[in-house]
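Participant: Structural data only, the sequence is not supplied:
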């Protein structure tokens, strides 16, 4: 079976991650482990999980089903909102490792800032310490707004290497990405294909896909790569897994990039998940 080679990007702590990763939400149990193991065999090396996905064990099982050396993989998990207090966060990171059967995570993120609860700085301090103890190689966040990131910098002196945010052609996060670029933070895109069943019928994107002889999904994921974001698409289909990673033998022209940029909407979020007010426990 053909596999694709994915280039790496370097985070501000010097650690590299692939320019495209694999999302694992809703991939659970034996079927999930099979799909994730297939993704690894198909060339994916960055895997994205979370404590709240309840599949860290599935990810660990998938890793054990392949022959890829552990050091070639970049495994991510995320801290849920109910465990933001320092002591709970430390225990939860340990539990995440036990669930997956791993000695360390390559990336561990705070899943949401939960600003009303207002314990995310405490949670961040737990990640900083867990990194010192060797439990995590690189520390980051997910769904943090610039105001939350500024507070982490002000109160701990340490900025995340990565911020994983909702990002797709209908919500392109231009201002957020600009802040990341100015502060050396990698932008990672969750739901990079929006809701794939809907977006593949978009006529503008279909037109661009026809021009390049590619699928709509490939056009969208290539757009992510060219705006400097790291997309993490999810698919259980081996064929689509290969398609979603085959992005590095073509380039979108500037006019097509601008056309895709213009698809963004002020209300483009998939659900009402504004990090300024949304709380996830």
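Facilitator: Looks like it arrived, so ask away. On a predicted model such as this, the values are computed, not experimentally measured, just so you know. Numbering: from 1, shown residues only.

Participant: Only C-alpha atoms from now on, for both contacts and neighbour counts.
Facilitator: Noted.

Participant: Now do the end-to-end distance for stretch 167-180.
Facilitator: The first and last residues of stretch 167-180 sit 13 Å apart, counting by Cα to Cα, to the nearest Å.

Participant: Pull out the buried positions in it.
Facilitator: Taking 16 or more other Cα atoms under 10 Å as the basis for neighbour counts, the residues of stretch 167-180 that come out buried are 167-173, 177, 180.

Participant: what's the offset of it from the middle of its chain?
Facilitator: Counting by Cα atoms, centre = their mean, to the nearest Å, stretch 167-180 is centred 14 Å from the centre of its parent chain.

Participant: And the contacts of it?
Facilitator: Outside stretch 167-180, the residues that touch it by Cα atoms under 8 Å, 6 or more residues apart in numbering are 145-146, 186-187, 189-194, 220, 224, 260-261, 263-269.

Participant: filter these to the buried ones?
Facilitator: Neighbour counting by 16+ other Cα under 10 Å classes 145, 186-187, 189-194, 220, 224, 260-261, 263-264, 268-269 among those as buried.

Participant: Below is an additional structure, to be compared with the one above:
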């Protein structure tokens, strides 16, 4: 898995990673993923597994500097001091001196709170605790308020990007912000509740039945997204990573693209329109 994307701040990020949402005991999953070619782990304070991510990275045998690790601060901490404290706690939990990417987890809380949290992350970056800064669940208006405040733009917006909800991402391209998202690559109900599942509730669609899970992950790569399939099962983690070295034919890409229903196609928590 050597494909990477270059972020607007000049840093590179793997084009594919492991999501650890709903997996508080994720150390083994992280270890297995890294030992099988993954080089990105996406966590969050809300997930309550930052310590486990650090343990898994340590057990993997892969050097810390070769792993791209993300976490997020939740909107309940959206003050300058609250976000600063959360970031310092995240650093301590990980057992590392920095995060490669740190995000504001949602747009909830209002403009003043969002900007206060974002400024705290900028100062965290200046102090060396963060290498890159991004956002999650932001719409165009939320990204634009960062620009209007004269602040450094986010390099990543982690939002829902399932095959039924891909039509609202032009603002990310315009802002040179990479779309990253968590999605479950499993039809198993026990692991199919991650952010942006592969069209949970619509698996009887003949197009989806025709194409495999790997095709759906490969679709997202070819769309220019950065998928973060979530699983706690070693065999599935390995299988999910077998999406490089081949391409989906244009006719099949067209079939998947045609399923887009914009915001109506959203299947999970998706607070991108909050004030």
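Facilitator: Looks like it came in fine. Since this is a predicted model, take the numbers as computed values, not measurements.

Participant: secondary structure element for the residue nearest to the spatial centre of structure 2?
Facilitator: To find the centre residue of structure 2, average its C-alpha atoms and take the closest one (Cα atoms, centre = their mean): that gives residue 181, at 3.8 Å. Following DSSP states H and E, one finds residue 181 of structure 2 within strand 178-184.

Participant: Following superposition onto structure 1, what is the mean distance for that strand?
Facilitator: Comparing strand 178-184 of structure 2 with its match in structure 1 after superposition yields a mean distance of 2.0 Å (mean Cα distance after the TM-score superposition for structure 1).

Participant: Could you name the helices and strands sitting against that strand?
Facilitator: strand 156-158, strand 226-230 (3 or more Cα pairs under 8 Å, 6 or more residues apart in numbering; DSSP states H and E).

Participant: switch to 10 Å and redo it
Facilitator: Here strand 178-184 of structure 2 is seen to pack against strand 18-19, strand 40-42, strand 130-136, strand 156-158, helix 170-174, helix 213-222, strand 226-230 when contacts are counted using 3 or more Cα pairs under 10 Å, 6 or more residues apart in numbering; DSSP states H and E.

Participant: Residue 242 of structure 1 reaches residue 43, doesn't it?
Facilitator: Yes: Residue 242 of structure 1 lies in contact with residue 43 (Cα atoms under 10 Å); the separation is 8.0 Å.

Participant: where exactly do the helices run in the stretch 1-150 of structure 2?
Facilitator: Using DSSP state H, counting those that start in this stretch, the helices of the stretch 1-150 of structure 2 run over 27-35, 50-60, 80-94, 111-126, 140-148.

Participant: Highest mean neighbour count out of these?
Facilitator: Comparing those on average neighbours per residue, with mean count of other Cα atoms under 10 Å, the densest one is helix 27-35 at a mean of 24.

Participant: Structure 1: matching residues for that helix?
Facilitator: Against structure 1, the aligned range for helix 27-35 of structure 2 is residues 33-41 (TM-score structural alignment).

Participant: Distance from the chain centre to the matching stretch, please.
Facilitator: Computed by Cα atoms, centre = their mean, the separation of stretch 33-41 of structure 1 from the middle of its chain amounts to 17 Å.

Participant: same thing with stretch 50-69 of structure 2?
Facilitator: Here the centre of mass of C-alpha atoms in stretch 50-69 of structure 2, compared against the chain's by Cα atoms, centre = their mean, lies 17 Å away.

Participant: First-to-last residue distance for it?
Facilitator: Its first and final residues considered, stretch 50-69 of structure 2 spans 10 Å by Cα to Cα.

Participant: Which residue range of structure 1 does that stretch align onto?
Facilitator: The alignment places stretch 50-69 of structure 2 over residues 56-75 of structure 1 (TM-score structural alignment).

Participant: For residue 217 of structure 2, give me its contacts.
Facilitator: In this structure, residue 217 of structure 2 makes contact with 16, 162-163, 183-185, 198, 223, 225-229, 240-243, judged by Cα atoms under 10 Å, 6 or more residues apart in numbering.

Participant: Can you select the buried ones from the residues you listed in PyMOL?
Facilitator: Buried subset of the contacts of residue 217 of structure 2, written as a PyMOL selection, criterion 16+ other Cα under 10 Å:
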select buried, resi 16+162+163+183+184+185+198+225+226+227+228+229+240+241+243
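
Participant: now residue 157 of structure 2: how far from residue 35 of structure 2?
Facilitator: To residue 35 of structure 2, residue 157 of structure 2 is 27 Å away according to Cα to Cα.

Participant: what's the answer for residue 253 of structure 2, then?
Facilitator: Using Cα to Cα, one obtains 31 Å as the distance from residue 253 of structure 2 to residue 35 of structure 2.

Participant: circling back: what I need now is the helices of the stretch 1-150 of structure 2 written out in a markdown table, including distance to residue 234 of structure 2 for each item.
Facilitator: As requested, those are arranged in a markdown table below (distance: least, Cα to Cα, whole Å):
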| stretch | distance to residue 234 of structure 2 |
| --- | --- |
| helix 27-35 | 6 |
| helix 50-60 | 13 |
| helix 80-94 | 22 |
| helix 111-126 | 34 |
| helix 140-148 | 37 |
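
Participant: What is the equivalent residue in structure 2 for residue 162 of structure 1?
Facilitator: Aligned partner of residue 162 of structure 1 by TM-score structural alignment: residue 156.
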